[in-house]
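# Let me see the structure of the following:
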Amino acid sequence: MSDSTQPYRVLARKYRPRNFRELIGQDAMVQTLGNAIKRGRLAHAFLMTGVRGVGKTSTARLIAKALNCIGPDGQGGPTIDPCGLCDPCVAIAEGRHIDVIEMDAASHTGVDDVREIIEAVRYAAVSARYKVYIIDEVHMLSKNAFNALLKTLEEPPEHVKFLFATTEVNKVPVTVLSRCQRFDLRRISAEKLTAHFTHVTDAEGVRAEPAALSLIAQAAEGSARDGLSILDQAIAHADLDQGEPLVTAAQVRDMLGLSDRGTVRRVLGLLLAGDAPALLATVREQHDLGVEPLALMRGLLEIVHAITVTKAGRGGDDPAQSAEEREALADWAAGLSFAALHRLWQLLLKGHDEVANAVLPLEACEMALLRAVHAATLPDPAELARLLRDGGSVMPPSASATAPVAAPADPSASPSTRQTMSAPPSFADLVTLLAKSGAALLANSLHDEAGLIRYAPPELVIATRRPIDLKDLTTRLNAATGMAWAVSLGEGPGEPTLWDQEKAAEDSARQAILSTPIVSAAMAAFPQAELLPQGDNEEWSASA
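Below is the predicted model:
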């Protein structure tokens, strides 16, 4: 712990990187700078851009140290690994070096401020190797100020280097960008932030649960400064255990107004099940516990995205997910179609925007979730067209074309409980439903290659001329019908394929027409005539 006689420094300032090794997640930029210094190919102006808290200003100061370091013996030159011990390194780190001038463009926006720089660059550095100008938030300069700086920026004296930092590079004129060597600093990954926060808590003598640090890293959204500020708050919020703060995941959730993942899964399960009363009760319960409605909507969006990428084959790469959560995501991914997931995403995304701008956030959240529940009970366009064509009801009593999978209210229970729907009356209807659910290629394979042996929903036994992926077929049938199908290959050839049956019916109809007296006489009188199908229903007509 730090000396109590010293004034407290917040973690975001205390743990600023002091050298390039401590700069997190910017390896490509460090390598480029290192090679440029070794080869003597230093640009006269650098522009660092990126979101807040990724190290733009810190990088500018490190570059200033790298250019002016003289080593502990005073004989060193520019280096990517400044010593931190020589007078220039110490003075720059403390912000008091006379040749390293920092300017905040947010408060110095005019031409007069830039004119002072233009006049000062003519004079050599007092004690450093290079005179360095660090201009933070450079996009705040006025148009006239940028124009005044252009000539000096393009051809500065050899002893001057310009270092710019900005969060909104799109506001910087192209004429300025073309005169700078640009570095786009990346967002820092949650894994690297978690490791960094672990190092900080160890150095501070604070105990913290790994799950708590992971939550803070996710809340930081790629910003080390934001994450350290949240960690600072979490340490102050933590209870003292044996004289030392203990940061727990539950305390971080309470502090940030987050809902735990298990609760989000439970809310999604209730939404998919169409249980509106239980859904509203859970939302109110979370609100009473301090969970913001916007955070709940965001959590639902995150889990729907996780289900979708799991279905797309990229699941299981999040180290923050528990085994239970991975199992739930895999089960939902197997039971929900891409169309249903995209539809649910759009409903929740619209609801998130409404909650963010609502005068009554809780009420807006409830209305958005109810809209998703009731929209889920409506058939999708393909199913609606089929129902209208067959004369059936367009409002299924309880089934959901959007949400055939209903997770139980208890997040510890298996989310494989499914709502059942009536199976298609025949194998041909099943193939048609499969094609309309987005599995056209698989449906075509069944139509052309599969002979039916047994059709007793939810059991299907077929014989195929060519291999068919039975696992994929089972998954598609489960998603399309809401039933747990058992699909297998049987012995024997089975019935003729649907394609063979259609061809046989077509040939039979053709022969029946040719055998009629009138057509027979016509074909005899006109030997070159042909019998051709006509119209969408393939009615036959004679054509010479």
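
# going forward, measure contacts between C-alpha atoms and count neighbours the same way
Fine.

# buried ones in stretch 100-115?
Residues 100, 101, 102, 103, 105, 108, 109, 110, 111, 114 are the ones in stretch 100-115 that count as buried (16 or more other CA atoms under 10 Å).

# just stretch 143-162 next, same as before
Applying 16+ other CA under 10 Å to stretch 143-162 flags 145, 146, 147, 148, 149, 153, 156, 157, 159, 160, 161, 162 as buried.

# try stretch 318-330
Here stretch 318-330 shows 325, 326, 327, 328, 329, 330 as buried, counting by 16+ other CA under 10 Å.

# can you put those residues in TSV and add distance to residue 54?
Listed next are the buried residues of stretch 318-330 as TSV, based on distance: CA to CA, whole Å:
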residue	distance to residue 54
325	30
326	30
327	34
328	34
329	32
330	34
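
# how about this one, so we can line them up?
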Amino acid sequence: MSNRMENFVVSARKYRPLQFEDVVGQASITDTLEHAIGNNQLAQALLFCGPRGVGKTTCARILARKINEENNQIDEENQDFAFNIFELDAASNNSVDDIRSLIDQVRFAPQVGKYKVYIIDEVHMLSQAAFNAFLKTLEEPPAHAIFILATTEKHKIIPTILSRCQIYDFKRISINDIKLHLENIARQEDVEYEEDALHLIAQKADGALRDALSIFDRMVTFTSGKLTLEKVAENLNVLDYEYYFKITDAALKNEIPNLMLQFNDILNKGFDAHLFISGLGGHFRDLLVAKIPQTIDLLEVGENTKIKYLDQAQRCDSQFLIDAIEICNTADIHYKTSKNARLTVEIALMQLGSLTAENSIDKKKSLG
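This next block holds a predicted model:
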């Protein structure tokens, strides 16, 4: 057991891409970089911007290896050293002295390979003096030097640095791309999974593949290698879709007492009432999207859950869904300023339960 613990490598490191074609969700950038290398048109100063966990440092390392690939005579253990890759974390090396010592190194040509590649991560953390010391070298670098700067906060970088770099904007990775990547890893790791469970992990990651892989590792440990939607939702503290389906069914049948009891049950399980009401609004939006054939692609859920949405959407009137979205949105807006937040949500549920009542002329009048 201890041996397994020693050898455990988190998925984000174990499955870090080593080739551009393996990078997930950044095809336009990886294609551009490959063409630039192939046509010998690579700028000497590149700036990779974008949210965390989307592949900036990974692409920087692949690029650094690619441009010195013709000298690939060294075993993989010493690969980074052999390819003259120097990484600097600007978050902890942000003083003018750190940049001056980097500039001193840059003057010397590489002993092996054609280029020395300097990857400066979190470059927005450099001090103003460090930025200024870096300007001249960045504008006129030696022929053997290539700088790759990476940042999550492009707006913090001074314009004089931006104008000297070729800028690549990395985008958030789509839920579907993350889910497909997780499926591939799950198969390699012999992990049993429900597709909807991986979909939920991908949603929770919010476009960051590294976050998705971190959650995936945690869920595999928690579920002992059997990822089910129920278990993943429980561990991520996400309300299972089933709650929203039940609430909607109760609202369609005007079962106000049932709505109140279900809401109480949700609160007793430790879920936040504000997240519940905003999530319920999202559920009604998804039902509306599922109701119209042209917009079904906007429904970002797993296949099994999609079938449930399509089924329930057929039982809901479009006007009911529009009114329900409005009620949830109003409760969401008023929640923080309310003296009695629970009552705000309960009133919204009563209004939802009255929408299809025969005597409901206006959704805000009689609660039926």
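
# Which pair in the buried residues of stretch 318-330 of the first structure has the greatest spatial separation?
325 and 330 (8.5 Å; CA to CA).

# Would you check how far apart the residue of the second structure most remote from its centre and residue 222 of the second structure are?
What lies farthest from the middle of the second structure is residue 359; by CA atoms, centre = their mean that is 45.7 Å. In this view, residue 359 of the second structure and residue 222 of the second structure are 49 Å apart by CA to CA, to the nearest Å.

# Ok, residue 195 of the second structure next?
Distance from residue 195 of the second structure to residue 222 of the second structure, by CA to CA: 17 Å.

# returning to what we had before: want to throw the buried residues of stretch 318-330 of the first structure into CSV with distance to residue 24 of the first structure and secondary structure?
As requested, these are exported to CSV (distance: CA to CA, whole Å; DSSP: H, G, I helix; E, B strand; the rest coil):
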residue, distance to residue 24 of the first structure, secondary structure
325, 29, helix
326, 29, helix
327, 33, helix
328, 33, helix
329, 31, helix
330, 33, helix
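
# Am I right that residue 160 of the second structure is in a helix?
Yes - per DSSP: H, G, I helix; E, B strand; the rest coil, residue 160 of the second structure lies within a helix segment.

# mind checking what it lines up with in the first structure?
Counting by TM-score structural alignment, residue 160 of the second structure corresponds to residue 175 in the first structure.

# how many other residues sit next to residue 512 of the first structure?
Using other CA atoms under 10 Å, residue 512 of the first structure is surrounded by 11 other residues.

# which residues in the second structure does the helix or strand harbouring it align to?
Element membership for residue 512 of the first structure, per DSSP states H and E: helix 498-514. Counting by TM-score structural alignment, helix 498-514 of the first structure falls onto no part of the second structure.

# Could you name the helices and strands sitting against that helix?
Applying 3 or more CA pairs under 8 Å, 6 or more residues apart in numbering; DSSP states H and E, we find helix 498-514 of the first structure packed against helix 440-449.

# Now residue 283 of the second structure: closest residue in space that isn't a chain neighbour?
Excluding its sequence neighbours, the residue lying closest to residue 283 of the second structure (CA to CA, 6 or more residues apart in numbering) is residue 244, at 6.7 Å.

# Would it be right to say that the one you found lies in a strand?
No - checked against three-state DSSP, residue 244 of the second structure lies outside a strand; its state is helix.

# that older thread, in helices, which of the buried residues of stretch 143-162 of the first structure fall?
Per DSSP state H, helices hold the following members of those: 145, 146, 147, 148, 149, 153.

# mind giving me TSV with these and columns for distance to residue 204 of the first structure?
What follows is those, written out as TSV (distance: CA to CA, whole Å):
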residue	distance to residue 204 of the first structure
145	44
146	44
147	47
148	47
149	44
153	43
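
# State the pair within those residues that is farthest apart.
Farthest pair in those, by CA to CA: 145 and 153, 11.9 Å.

# How about the one helix or strand residue 353 of the first structure maps to, which residues are buried there?
Assessed by DSSP H and E, residue 353 of the first structure sits inside helix 338-357. For helix 338-357 of the first structure, burial by neighbour count (16+ other CA under 10 Å) applies to 338, 340-341, 343-345, 347-349, 351-352, 354-356.

# Mind telling me what residue 345 of the second structure corresponds to in the first structure?
In the first structure, residue 345 of the second structure lands on residue 369 (TM-score structural alignment).

# by how many degrees do the one helix or strand its match maps to and helix 338-357 diverge?
Per DSSP H and E, residue 369 of the first structure falls inside helix 361-376. Calculated by axes from the mean of the first three to the mean of the last three CA atoms, to 10 degrees, helix 361-376 of the first structure forms an angle of 160 degrees with helix 338-357.

# Which of residue 195 and residue 222 of the second structure has more residues huddled nearby?
Neighbours per residue (other CA under 10 Å) separate residue 195 of the second structure from residue 222, with residue 195 holding more: 20 against 14.

# pretty sure the residue nearest to residue 283 of the second structure is touching residue 281, no?
No - using CA atoms under 8 Å, residue 244 of the second structure is not in contact with residue 281, being 9.6 Å away.

# Of those two, which one has the most company?
Between residue 244 of the second structure and residue 281, counted using other CA under 10 Å, residue 281 has the larger neighbour count: 24 against 20.

# Run a quick check on the more buried one versus residue 333, I expect a contact.
No - in this structure residue 281 of the second structure lies outside contact range of residue 333 using CA under 8 Å: 11.6 Å.
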